[in-house]
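S.K.: Sequence and computational prediction follow.
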Amino acid sequence: IPGAEIDRQFEVIENNSNAPKLVITKHEQNAAFMAQAVGRLTGNAGVVLVTCGPGASNLATGILTAQTENDPVVAIAGQVQRQDLYRRSHQSTPTVLLFNGITNFTTEVQDAVNLSEVIANAFDIASAAPKGASFISLPQDVDDSPVSSQALEKVENISAGPASPEQTKFLPGKIRQAKLPVILVGQRGSDEKTVKALHDFLHATKLPVVETKQSAGVIDRSLVEQSFFGRVGLFANQTGDQLLKASDLVIALGYDAVEYEPRVRNKNNKLPIATIDSIHAQIDAHYNPKIQLVGDMPVTIYLLAKQLNNYSLSQESNTLLN
């Protein structure tokens, strides 16, 4: 959404055929949600550009949502010129303080020379695990300043390696021992590469799967009859909830506690849990995984599949599922 402090940005975008596509919205919150949708659907950070004051503060709900749901977003907001930052001037707002607690990265550009590196870091941090939001405050006089430094080349995403070999070998043994192992797929397990690896894994192992609301649609039609057992519900009364209660080993794939509170389904903290994720689990009184496979999720899943060659659910498991 245009505004006086960032008009120069819009002029450059509008008149440059190589610039990103410009979409004008009627409200900053809508723009933030649209950028979040881009981040979730493509895996690349969506970008939102707004003016200062209420233009920036209107972003807060959308940016907090992207941060909470691990969707990569880079927000750039105009700011009054630096000499007015400490004054009670028109639309002067301490946006760094506002966004510092709800993003992975927040900063204010104080020198145009640093602009390219600030933007590079914002995109890099928003796109790295755990994905989330970055916020850049751009004072008007910095935006108007000539830039003598060269733009940095695109920062390539860093690929993590698989989980530790010891844990990757340990989990298959636990799966073979379990009477009813169940996979709980969360938001971080719903990206294209992880879903492809999961589908191949399920075609081989035929393990049952429960989705959170944020990972809805991970299981496609080719696997519905074999592996899909619904989604968890708010009141723990859905088929997926009942299956988790009956399980003696829950394998949480890319699951985040914000999606489905552990205390709802693990009140006594007796449920054996293993995680496969790109980040460490948040431990609490109802969620204390005994095994954590932290690393590149698709690669880790493929390694697990090799360890579970010729695995099949027991007759007892199939009886419970049917």
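M.R.: Received the coordinates, thanks.
S.K.: going forward, measure contacts between C-alpha atoms and count neighbours the same way
M.R.: Will do.
S.K.: any idea how far the closest residue to residue 21 other than its chain neighbours lies from residue 49?
M.R.: The spatially closest residue to residue 21, leaving aside those adjacent along the chain, is residue 13, at 8.0 Å (CA to CA, 6 or more residues apart in numbering). According to CA to CA, to the nearest Å, residue 13 and residue 49 sit 11 Å apart.
S.K.: more crowded one of these two?
M.R.: With neighbours defined as other CA atoms under 10 Å, residue 13 and residue 49 compare such that residue 49 has more, 26 against 15.
S.K.: check which helix or strand covers the more buried one.
M.R.: strand 46-50 (DSSP states H and E).
S.K.: in stretch 48-67, what's buried?
M.R.: Residues of stretch 48-67 classed as buried: 48-53, 55-67 (neighbour count, 16 or more other CA atoms under 10 Å).
S.K.: could you measure residue 252 against residue 130, distance?
M.R.: 16 Å.
S.K.: of those two, who's got more company?
M.R.: residue 252 (24 against 19).
S.K.: tell me the SS of the more buried one?
M.R.: strand (DSSP: H, G, I helix; E, B strand; the rest coil).
S.K.: Quick check, it in contact with residue 278.
M.R.: No - applying CA atoms under 8 Å as the test, residue 252 and residue 278 come out as separate, 11.7 Å apart.
S.K.: okay, now the one to match up with it:
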Amino acid sequence: MKATDVIVQSLENEGVEYIFGIVGKETLDIIESISKSKQITFIPVRHEQGAAFMASAYGKFFGKPGVCTSTLGPGATNLITGIASAFLDYSPIVVITGQAGLDKQHKPYHQCIDLVKIFEPITKCAVQVLDNQSISEMIRNAFRTSQMEKPGPSLLVIPENLAMEPAPPKNLPVLSLPITIPDSKTIIEACDIMNESQKPFVILGNGLIRQNGVEEFSSFIEKLQAPVTHSFTAKGILPKNHPHNYFTFGFEENDLILSGVDEADLLILIGFDIVEKLPKDWNRKKLPILHIDAHVALVDEYYPVQVELIGNIQKTLKEINTQQILSKNWTPSSNVKKNIEQSYHISHNQKETSHLPLSTENILHIIENVSTNQTILISDVGAHKISIARTYQPKQAGGVLISNGYASMGTAIPSSIGAKLARPNGVIICITGDGGAMMNFAEIETAKRLGISFIMIVLNDYVLKLEEQMMNKKFGNSFGVNFGNPDFVQLAMSFGIKGVRPQTLSEFEELLKSAISSEELILFEIPLP
């Protein structure tokens, strides 16, 4: 077998169903090998950045690495933004790129740059194949490394000359990742600290969702009876109406939960990814920390760890739940929760929509009203991301995808494609600003070609709103943030999909319900003042 046939066989062994990418001269052999697979579908995209975002969202929602591919040089570097996003948002991805032959890499060669060095800072492992004897092992290691906590990208570079040469097939076993839990002594010590505290406060991160610990956490908080707040990527772990749900934290301004956090005498961090918000921003009093995570705690002056419970979060919480946990049943003073609900527009009247303006928050209320456990809301990056983080309450953990590590604009449309392929029965709704939409709008053609249905909502205000707000605050005026836009409805129609421009909130609600029931690919343009 030639090397690329072995690569495809190894990918099949990993259970790969889709590979996102663009064909290039140095990947002709691997694409030809994929074409013969009865298991793997190659999805040609319009830009490699889109391929990386699709693979990232697919990996996030499928639970196993998404796969993307590109040729050498500009094809590979076009992947970088999506790969960096996966790296800081902890999405499992395996990346396969072409490269110039080994016989050409020792001298300047057309489009040839050192991809391993470029990708090393944004991958968990980055290697170039130098020996066809080890291809199967390298792919197995790439998938295994990508899935281990914290998950992220792995890169495999295939020189053109090796791609065509023979390689031995090896069917390596795909073993489950090892599961570890803290020893019983440390768990007892952690429980003692919780029981000694009077006002513990729980801060949740996406690691709890990644490690399937939501059910165990629900049992834990029923025992502890303490306030809980979520990072942007952890929204939905506690139901909206849960008495201990203090919603979301991590905002640059108006982070109302911090006054409640300041009252605590112990912070319990579960699966929290520091990349979302540094401790200095939310642990202003340097309160003691109980750290529950798959990884050891960050050394930080504002993260004074008392006990670390390192291991599988689900199993760790299960062990904690067998211990005696004293109920605290305390509430932060000054009506913190009520203030959050009002200021973040979380509370709303579901029946009265006819007289309300077509604002971002009111749109989110409509989506929340019609959503189910199968609804996934995908946010692009911009001012609307903050509104989604504050206002929208998903009906399930992981029911909203927000990039809060790398926070790259342009992620929403391609991510919706990856999410729909991973969750074909889900209702995918993406919200993007006009700036983010135009960055990867071409991938609508990819979705149309694949027959994928999801709902795109483009908030159109002809400005980078978040940057405008920051400049006005800092300088008293703004510059360089305004631009012109196409007619998004007509642009959607030119791609062969439906485009609508509702004028009222009631009209938006009816059109949204119709789009959900008809399972169509549709674009909503919402003009904002």
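M.R.: Structure received. The structure displayed is predicted, hence computed values, not measured ones.
S.K.: related to what we said a few turns ago, what lines up with the residue nearest to residue 21 of structure 1 in structure 2?
M.R.: Counting by TM-score structural alignment, residue 13 of structure 1 lines up with residue 34 in structure 2.
S.K.: Residue 8 is in contact with that match, correct?
M.R.: Yes - counting by CA under 8 Å, residue 8 is a contact partner of residue 34 of structure 2 at 6.1 Å.
S.K.: Strands - which of the buried residues of stretch 48-67 of structure 1 land there?
M.R.: 48-50 (DSSP state E).
S.K.: Neighbours of residue 81 of structure 1, how many?
M.R.: Residue 81 of structure 1 has 16 nearby residues by other CA under 10 Å.
S.K.: mind checking how far the equivalent of it over in structure 2 is from residue 434 of structure 2?
M.R.: Alignment note (TM-score structural alignment): residue 81 of structure 1 maps to residue 101 of structure 2. Distance, residue 101 of structure 2 to residue 434 of structure 2, using CA to CA: 42 Å.
S.K.: what does residue 182 of structure 2 align to in structure 1?
M.R.: Aligned partner of residue 182 of structure 2 by TM-score structural alignment: residue 163.
S.K.: Now for that match: which residues touch it?
M.R.: Residue 163 of structure 1 makes contact with 293-297, 300, according to CA atoms under 8 Å, 6 or more residues apart in numbering.
S.K.: could you pull out the strands for the stretch 101-250 of structure 1?
M.R.: 105-108, 133-139, 181-185, 209-211, 228-231, 249-253 (DSSP state E, counting those that start in this stretch).
S.K.: Kindly reformat those as JSON lines containing distance to residue 38 of structure 1.
M.R.: Below are the strands of the stretch 101-250 of structure 1 laid out as JSON lines (distance: least, CA to CA, whole Å):
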{"stretch": "strand 105-108", "distance to residue 38 of structure 1": "19"}
{"stretch": "strand 133-139", "distance to residue 38 of structure 1": "13"}
{"stretch": "strand 181-185", "distance to residue 38 of structure 1": "21"}
{"stretch": "strand 209-211", "distance to residue 38 of structure 1": "22"}
{"stretch": "strand 228-231", "distance to residue 38 of structure 1": "24"}
{"stretch": "strand 249-253", "distance to residue 38 of structure 1": "23"}
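S.K.: Which stretch among those approaches residue 170 of structure 1 most closely?
M.R.: The closest of these to residue 170 of structure 1 is strand 249-253. By CA to CA, the value is 13.0 Å.
S.K.: Can you pull out the residues in contact with stretch 199-211 of structure 1?
M.R.: Residues contacting stretch 199-211 of structure 1 (CA under 8 Å, 6+ apart): 181-186, 218-219, 223, 226-232, 240, 301-302, 305, 308-313.
S.K.: okay, and the strand holding residue 49 of structure 1 goes to which residues in structure 2?
M.R.: With TM-score structural alignment as the criterion, strand 46-50 of structure 1 aligns to 66-70.
S.K.: how far is the matching stretch from where the chain is centred?
M.R.: Stretch 66-70 of structure 2 sits 17 Å away from the centroid of its parent chain (CA atoms, centre = their mean, to the nearest Å).
S.K.: distance from it to structure 1 after superposition?
M.R.: Aligned to structure 1 and superposed, stretch 66-70 of structure 2 gives a mean residue distance of 0.9 Å (mean CA distance after the TM-score superposition for structure 1).
S.K.: Which residue ranges of structure 1 form helices?
M.R.: 7-14, 28-42, 54-57, 60-68, 95-100, 115-127, 140-143, 165-177, 192-205, 221-227, 239-246, 262-265, 297-307, 315-321 (DSSP state H).
S.K.: of all these, which lies closest to residue 149 of structure 1?
M.R.: Going by CA to CA, the one of the helices of structure 1 nearest residue 149 of structure 1 is helix 115-127, 8.3 Å.
S.K.: Now do that closest one and helix 60-68, the angle between them.
M.R.: Orientation check (axes from the mean of the first three to the mean of the last three CA atoms, to 10 degrees): helix 115-127 of structure 1 against helix 60-68 gives 60 degrees.
S.K.: quick revisit: pipe the contacts of residue 163 of structure 1 into a markdown table and attach distance to residue 197 of structure 1 per row.
M.R.: Compiled in a markdown table, the contacts of residue 163 of structure 1 are given as follows (distance: CA to CA, whole Å):
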| residue | distance to residue 197 of structure 1 |
| --- | --- |
| 293 | 15 |
| 294 | 16 |
| 295 | 14 |
| 296 | 11 |
| 297 | 8 |
| 300 | 9 |
